[in-house]
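> make a model of this:
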Amino acid sequence: MPWHEVSVVDQRREFVMLAMQEGANRRELCRRFGIHPETGYKWLGRWQADQNVADRSRRPHSSPQRTDGAIEQRVLAVRDAHPAWGARKIARCLEREGASSPAVSTVHQILRRSGRVKAPLGGAAASQRFEMPAPNLLWQMDFKGWVRLGNDAQCHPLTVVDDHSRYDLCLQACADQRGETVRERLELTFRHYGLPEAFFVDNGTPWGDPSGERWTRFEVWLLKLGIGVIHSRPYHPQSRGKNERFHRTLNAEVFALRRFRDLAETQRAFDAWREVYNFERPHEALNQQVPASRYRPSQRPMPKRLPEPEYDSDEIVRSVPATKAYISFKGRLWKVPQAFCGERLAIRPASDDGKYGVFFAAHQVATIDLTSGKSVGHVSEQVSAMSPV
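Model (predicted):
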C-alpha cells in the first residue's frame, strides 16, 4: 500500500532505519512498505545527506524565462494606479514609456499570479463595429444612469464621445437632465472643441419628448447651430455602443472605486479621470492608441450669436406664437410641434396637389393636407440604422 497520509514522514523514517540495518533486504522492505525501489533509495539518499525525509519544494532553483522583478513591479504599479485596466492596456503603457514591455500574455500572468485579475464573466465581446471616418462627423451623447451621492443628492453624468476617436469631449456631473442644463454644458464644449456635424442620441429627455413628439426646444437650438440630430431605434441601446461602452468604463474606473460626497467632488474626479481616459489610457478599439491620438478640434467654431433660419422672399412664411403651437394658412389654423413656438416656419407645396410641407430652414417638421382637412401631421427626424458598437 502507498504511504499513509497521516504519518508519512514517520513511515519514511522507519523505512530508512530498517533499510540501513546490516544485512537488510531493501527491495523486500520496499515491497512491504508499498513503495517503488527507486523511491526507497531516494529516501535513503536524502537521509544520508541531511537526515531529512520531509517533502521538498518542487519549485525549480532558477527560472530563466521568469520576468525581471523590476518589470513585474512596474506592471503591478500601473495596475494599482488603474485597477480596471487589463493586460493589453498595461503592456501598451509600458511600451509607450520606453520600457522593455513583456508580451500581453506575460503581463496577464503577472496580474493573475498577484491576484489582480479573475476570470471574466459573460460571453464573447462584440465584434461588429461602426465608425465614422473622421472626427466631429458624429458625437454620441447620453446621460449615464444617475448615481446617489454622499449628501443624498443625485448625480446625472452627462457624456459626449466622438464617434471616430472615442475622445471624451464632455463629462459633467449634473443635478438634473433638463434641456437647459445640457445646453449650458454644451455651450462650453462647443466653444472649446467647435461644432460637430451631428449628434447621435436616444429618445429620452431632453432630446426626446415624453409626450411622443420628437422635436424639442433643445433640438431646435441644435438645428440653428447647423447640427443634425439622429435618434437611435427605440429599445436598441446597443446601436449607441461607444457611449454605452464609455459608461461601463466610467463605472469601473471611477464609481466602482469610491463614493463621492457631492457634485463638486464628483466633478473634480471626472476632470482628473477624463485626462487619463483621453491621453493615457490605451483603447483596444484604437489598436491600443489613446483617443487623443485620433482627435482634432472641429473647424466649425461656435458662433457668438445664435443664427436664425433664412427664407427666400417669395416663400410663404408664418410665425408661430410663443404660447400656441399653430400657424394660419388658407383661412385655417394648423397645429405644429410645440418646440417651434416663437419660431418662423416656411410652407412649401408638396408634389401632391393640396399637400404642403412645413419647414424649419431645410428641415421638414410637419405636413398640411388640404384635401382631407387634417391638421398638420408629425414628421419625425431620421432614425438611425447604424450597426452596433
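
> going forward, measure contacts and count neighbours with C-alpha atoms only.
Fine.

> buried residues, stretch 11-21. List them.
Q11, R12, R13, F15, V16, A19 (16 or more other C-alpha atoms under 10 Å).

> and the longest strand seen in the chain, what does it pack onto?
The residue-count maximum for a strand in the chain (DSSP state E) belongs to strand 154-162. Counting contacts by 3 or more C-alpha pairs under 8 Å, 6 or more residues apart in numbering; DSSP states H and E, strand 154-162 is packed against strand 139-143, strand 147-148, strand 168-174, helix 241-250.

> what angle sits between the last one and strand 154-162?
Interaxial angle, helix 241-250 versus strand 154-162 (axes from the mean of the first three to the mean of the last three C-alpha atoms, to 10 degrees): 130 degrees.

> okay, buried residues for the following helix or strand past helix 241-250 please.
Under the assignment DSSP states H and E, the closest C-terminal helix or strand after helix 241-250 is helix 263-279. If you call a residue buried by 16+ other C-alpha under 10 Å, then helix 263-279 has these buried ones: L263, T266, Q267, F270, W273, R274, Y277, N278.

> ok so, going back, who wins for proximity to V365 among the helices and strands packed on strand 154-162?
Closest of those to V365 is strand 139-143, at 22.6 Å (criterion: C-alpha to C-alpha).

> mind giving me the packing neighbours of that closest one?
Packing contacts for strand 139-143, counted by 3+ C-alpha pairs under 8 Å, 6+ apart, involve strand 154-162, strand 198-201, helix 241-250.

> the structure of the following sequence is requested for comparison with the preceding one:
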Amino acid sequence: MATRVPLTEAEKQYIYNRKKEGATLKQIARELNCSPETARKWWRYLRDGIQPPPRGRPPAGILSTYPASVRQTAIAIKRAHPHWGPANVKLELKRQLGLGDDELPSDSRLSALFKAECPEAVQSRKRAHLPEKPPPPFTRPHQRWQMDSKEAVPIGDGDVATILNVRDPAGALMIASRAFVTTTEKGWRKLNLEEVQDTLRLAFSEWGLPLEIQTDREVVYVSSPGCDFPSLFTLWLVGLGITHIFSRDRRPTDQAHIERNHRTLGDMAWKDEHFDTVEQLQRILDDRRQRYNEELPVQAANCQGCPPLEVHPWARHSGRPFHPALEWTLFDMARVDAYLSSHLWTRKVSATGNVSVGGHLYYVGRTHLEETVSVRFIAETRSFRFEAADGALVAELPAVGLDKADLIGCVPLEEALPVAFQLPLPLEGV
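From the prediction side, this is the model:
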C-alpha cells in the first residue's frame, strides 16, 4: 500500500460512519488507502469515546537534554553543508567539539532538529511507494474484456487510422475491432470518449455485457494523469454494472492478451494489404474477426488448435443482454451514486476559494484559503460535502457534470424498438 498523509478528522469520522452502516474495516481501509490496523484503531476510539493519547514524549524542545553547544553547532554545520546527512554532521560534531559516540544525538533526532530549525537546508525527498498489485485473475469467458488501441495504421493517401480492439482473454475471442480515421493537420489524434463508447455499444449488442473491462491508463479512460476522481468512462461502466479494471502504469504485460491480439489481427488484416478508405478496412476487420472466432485453429485459452467458439460454444453471449435503444433504461444511477459515496477525496482550497473535483471548480468561500479539505459525495442530494480537517462543514454544493445524460453522452430517443427485448434479470455473474 502506498504511504499517505495522516488521516484528517473528517476521514476519522468517515471510518466511524461507514462502520456503523455495515462496511467492514478492510473495505474502509481500501477506500481511504490506509492500513486495516489504522481503520480499526480510529473506529475503536470513536466508538468508545476515547481521546487518543498524544504521540511521543511531552514536548520539551528538540535535543533539549543535550548541551546548547551541540544543538547550535549541529545547525551551523547543516547550514554550511546542506547536502550532508546526520551521519556526516555527527562526524563533524566529534571533530569540532571532541565528543564521544555516546555524547552525540541520534540520526533521527538530528533530522527532526534540521527540519524544525533550518528547513531550507534539508533536501526534499519523495516518499517511496510500494509496488501496485497486478490485476486479479480471470477464470471464465466474459468475466473480463481487455481493450486497447492499435494506432497509426496507414490507409488511403497519407491518412492514418486507429483500431480499437477488444478481446476476451479467457475465451480467446476477438470481441470487437473498430477503425477510426485519426488524421489531423499536425499528424494524428487519440480516440475520444464517444468513439470508445460507440465501439463498446456494438460489442455489448453482439456479445452481451461483461462483468469487467480492463484498460491501460490512457487519458480517455482516466480523465487526466494522476487524477484520483473516477473518469466519465469509469462511471459509465459502473452504471451498466461493469467493473473498470486498470493495468499497472507502464506494464503492458498486465494485458498481454490484447497486445498479442494487435499482432495477430495485423498479420491477418492490414500488414499485407492497403486500404483506400476506412470502410474497406472495417469490412476486412469484421471478416478476419469472424474467421478467427469460428474457423481458425487457435492455441490460446486452452483451445488446443480449435476455433475459440468451438471450444467455448456458451461464450457466444454473456447472458447479460444490451440494446443501444434501451441504454437509458438499463443504466442505473443508483450504482453510480453508491460508487461515488464509497470514496473520499482530499483537496486543497485555492487562493480564490475554489476546489477542483472531477474537472469542475466548486467555490467554497474564502474562509479556508490554502487549507486542505475532505470531499464526500452525498447520494441523497447528489452533492459534494466539503469538510475542514476538524470535521467542520465548509460547504455542500450540487455535483456538476454527473447527471445521467453526462455519463451516457446522449438523451433517449422516443421511438419503439424494432424487435422484442428481454430486460436482464437482477443476477450477478454470467
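
> TM-score for this pair?
Remark: TM-score between the superposed chains equals 0.49 [TM-score structural alignment, normalised by the length of the first structure]; 218 aligned residues with a C-alpha RMSD of 3.8 Å.

> hmm, back to that, do you know which of the helices and strands packed on strand 139-143 of the first structure lies nearest S328 of the first structure?
Each of these was scored for nearness to S328 of the first structure using C-alpha to C-alpha, and the closest is strand 198-201 (31.8 Å).

> and the next element down the chain from that closest one?
Counting by DSSP H and E, the next helix or strand C-terminal to strand 198-201 of the first structure is helix 217-224.

> just list what that following helix packs against, helices and strands only.
Contact here means 3+ C-alpha pairs under 8 Å, 6+ apart; on that basis helix 217-224 of the first structure packs against helix 179-193, strand 228-231.

> so it versus helix 179-193, what angle?
Using the same axes, to 10 degrees, helix 217-224 of the first structure lies at 30 degrees relative to helix 179-193.

> now do the buried residues in helix 217-224 of the first structure.
Within helix 217-224 of the first structure, the residues that count as buried by 16+ other C-alpha under 10 Å are R217, F218, E219, V220, W221, L222, L223.

> and the helix or strand containing Q96 of the second structure, which residues are buried?
Assigned by DSSP H and E, Q96 of the second structure belongs to helix 86-97. Neighbour-count burial for helix 86-97 of the second structure flags P86, V89, K90, E92, L93 (criterion: 16+ other C-alpha under 10 Å).

> against which helices or strands is that helix packed?
Checking 3+ C-alpha pairs under 8 Å, 6+ apart, helix 86-97 of the second structure ends up next to helix 68-80, helix 107-117.

> ok, which of those comes nearest L285 of the second structure?
When those are compared by C-alpha to C-alpha, helix 107-117 sits nearest L285 of the second structure, at 61.6 Å.

> name the helices or strands packed onto the helix or strand that comes right after the closest one?
As assigned by DSSP H and E, the chain's next helix or strand after helix 107-117 of the second structure is strand 144-155. The contact analysis (3+ C-alpha pairs under 8 Å, 6+ apart) places strand 144-155 of the second structure against strand 159-168, strand 212-215, helix 256-268.

> which elements pack onto the helix or strand following the last one?
Meaning helix 256-268 of the second structure. Sequence-wise, the next helix or strand downstream of helix 256-268 of the second structure (DSSP H and E) is helix 278-294. Packed against helix 278-294 of the second structure by the contact rule (3+ C-alpha pairs under 8 Å, 6+ apart) you find strand 173-181, helix 256-268, helix 308-311.

> which of the ones you listed sits most buried?
Highest mean neighbour count among these (mean count of other C-alpha atoms under 10 Å): strand 173-181, with a mean of 23.

> elements contacting the helix or strand following that strand?
Moving toward the C-terminus from strand 173-181 of the second structure, the next helix or strand (DSSP H and E) is strand 183-184. On a contact count with 3+ C-alpha pairs under 8 Å, 6+ apart, strand 183-184 of the second structure meets strand 159-168.

> and for the strand it packs on, what's in contact with it?
With contact meaning C-alpha atoms under 8 Å, 6 or more residues apart in numbering, strand 159-168 of the second structure is reached by 141-142, 144-155, 173-183, 188, 191, 196, 199, 257-258, 261-262, 278.

> thinking again about what came up before, how about the helices and strands packed on strand 139-143 of the first structure in TSV, adding mean neighbour count and distance to Q109 of the first structure?
What follows is those, written out as TSV (neighbours: other C-alpha atoms under 10 Å; distance: least, C-alpha to C-alpha, whole Å):
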stretch	mean neighbour count	distance to Q109 of the first structure
strand 154-162	22	33
strand 198-201	23	40
helix 241-250	19	23
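
> out of the ones you listed, nearest to A366 of the first structure?
Nearest to A366 of the first structure among these is strand 198-201 (21.1 Å), distances taken as C-alpha to C-alpha.

> tell me which residues touch R27 of the first structure, please.
Here R27 of the first structure is in contact with P37 (C-alpha under 8 Å, 6+ apart).

> list the buried residues for the helix or strand containing it?
Assigned by DSSP H and E, R27 of the first structure belongs to helix 26-33. By neighbour count with 16+ other C-alpha under 10 Å, helix 26-33 of the first structure contains the buried residues R26, R27, L29, C30, F33.

> how close does the first one sit to A19 of the first structure?
When you say that, I think you mean R26 of the first structure. Distance of R26 of the first structure to A19 of the first structure, given as C-alpha to C-alpha, to the nearest Å: 5 Å.
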